[in-house]
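1. Whatever this is, show me its structure:
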Amino acid sequence: MNILFLCTGNSCRSILSEGVFNHLAPQGMHAISAGSQPAGALHPRAVALLHREGISTAGYSSKSWDDLPVTPDIVVTVCASAAGETCPTYLGPVLRTHWGLEDPSHVAGSAEDIEAAFARTHAIILARTRAFLALPLAELQDDRARFKAELDRIGTLQAWTGERHE
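-> Here you go, the predicted structure:
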């Protein structure tokens, strides 16, 4: 199963999602990430956070969704459409869900504020990835409507408080 984490710039949130997912996923599941308008470079704070978590970024790059090495089975958009950010729409016969995340690279303030934003984003991604991997995937693959509902539910999880948002 191939999961595509899709965003606009493919430098921060989608890269964090790809790294966390691949670090936790069992054999046979693989995440990739891409952007509709790739930034061309990984955000240094995202890379540093993944490295602190023991997650390799070897082979990761900011790339276009036109350059995918595989066809995804599931597409997860991670842009913050609630914040007025345009979310790319992947066209293709795949299961789609939205796990919106505020972009920590846009946080202004002290170094501590910025680090806290990256840590919060990472915590949400971690919680959502764990929830995804806890799903009865073999059972859900035969029921696309239920699978989509579960993926959409996961997209509301907020790690640091356990709250849901709409």
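
2. can we go C-alpha only for contacts and neighbour counts from here?
-> Noted.

3. those helices in the chain, which residues are they?
-> Listed in chain order, the helices of the chain (DSSP state H) span 13-24, 44-52, 111-133, 137-140, 144-154.

4. winner for burial among these?
-> helix 13-24 (a mean of 24; mean count of other CA atoms under 10 Å).

5. Wait, residue 34 touches residue 63, no?
-> Yes. Here residue 34 reaches residue 63: they are 5.2 Å apart, a contact under CA atoms under 8 Å.

6. another one to check against the first:
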Amino acid sequence: MTDHIYNVLFLCTGNTARSIIAESILRRDGAGRFNAFSAGSHPKGLVNPYAIKTLEEYGYPTEGFRSKNWEEFAGPDAPKMDFVFTVCDNAAGEACPIWPGQPMTAHWGVEDPAAVEGTEIEKVKAFNDAFRYLRLRISYLLATPIKRLDKLALRDRLREIGELEGASHGHKTDA
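-> You can find the predicted model right below:
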């Protein structure tokens, strides 16, 4: 008997940076245990080049990413999600579609690196910080004994992960 492979959807408003970064991290680090997806409530239609550059520098996959609407994952033909994580505060406050299968949800907000204005160094640092914070959260997810926890304990664990270092607290930006 094979182990269940969990489907995870990372949501942001624009689906250009944080959700793409999280999808790539889980795609590589959780390979064989997790399928990773990302989407946005109001996708901008392009992936931020700094997100791609950051992923490349850390050796994470960059192929096939596109900015897409979360409605793609709400239809009857969409993969059934086990987990849905919002990674920006705006998406967390929006009315989400009804996800098939009633996945567990949590808010894992980090500051929007795409909102940083300034020098090249400041922009690169913002993307590196977002990558580091998202990879930290994903590493905790990967270390969580999902099958051994009841729903309440798992829900609490997922929320605790969202409060790890780098958590945004109500700063409304879009990526």
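
7. Need the TM-score from the superposition.
-> The TM-score (TM-score structural alignment, normalised by the length of structure 1) is 0.88; 158 aligned residues with a CA RMSD of 1.9 Å.

8. Now for residue 34 and residue 63 of structure 1: what residues contact both?
-> Common contact partners of residue 34 of structure 1 and residue 63 (CA atoms under 8 Å, 6 or more residues apart in numbering): residue 10.

9. the more surrounded of these two?
-> A direct count of neighbours by other CA atoms under 10 Å for residue 34 of structure 1 and residue 63 places residue 34 higher, at 26 against 21.

10. Quick one: map that one onto structure 2.
-> Aligned counterpart of residue 34 of structure 1 in structure 2: residue 39 (TM-score structural alignment).

11. now residue 45 of structure 1
-> Per TM-score structural alignment, residue 45 of structure 1 is aligned with residue 50.

12. List the contacts of that match.
-> 17, 123, 124, 127.

13. do you know how far it is from residue 150 of structure 2?
-> Counting by CA to CA, to the nearest Å, the gap from residue 50 of structure 2 to residue 150 of structure 2 is 39 Å.

14. And residue 79 of structure 2, by the same measure?
-> 23 Å.

15. The two - which one has more neighbours?
-> A count of neighbours by other CA under 10 Å puts residue 79 above the other of residue 79 of structure 2 and residue 150, at 18 against 9.

16. For that one, which non-adjacent residue is closest in space?
-> Closest residue in space to residue 79 of structure 2, ignoring its immediate chain neighbours: residue 73 at 6.8 Å, by CA to CA, 6 or more residues apart in numbering.

17. Tell me how many other residues surround that neighbour.
-> Count around residue 73 of structure 2 with other CA under 10 Å applied: 21.

18. what do you get for residue 115 of structure 2?
-> Residue 115 of structure 2: 12 neighbours (other CA under 10 Å).

19. What does it correspond to in structure 1?
-> With TM-score structural alignment as the criterion, residue 115 of structure 2 matches residue 106.

20. Check residue 17 of structure 2 too.
-> By TM-score structural alignment, residue 17 of structure 2 lines up with residue 12.

21. for that match, what are its contacts?
-> Contacts of residue 12 of structure 1 (CA under 8 Å, 6+ apart): 42, 43, 46, 103, 104, 105.

22. about what we covered before: I'd like the distance between the match of residue 45 of structure 1 and residue 21 of structure 2.
-> 10 Å.

23. Span of stretch 65-80 of structure 2 from start to end?
-> 20 Å.

24. what comes into contact with that stretch?
-> 7, 11, 14-16, 20, 38-47, 97-101.

25. To what extent is residue 66 of structure 1 buried, counted in neighbours?
-> 9.

26. which residue in structure 2 lines up with it?
-> With TM-score structural alignment as the criterion, residue 66 of structure 1 matches residue 71.
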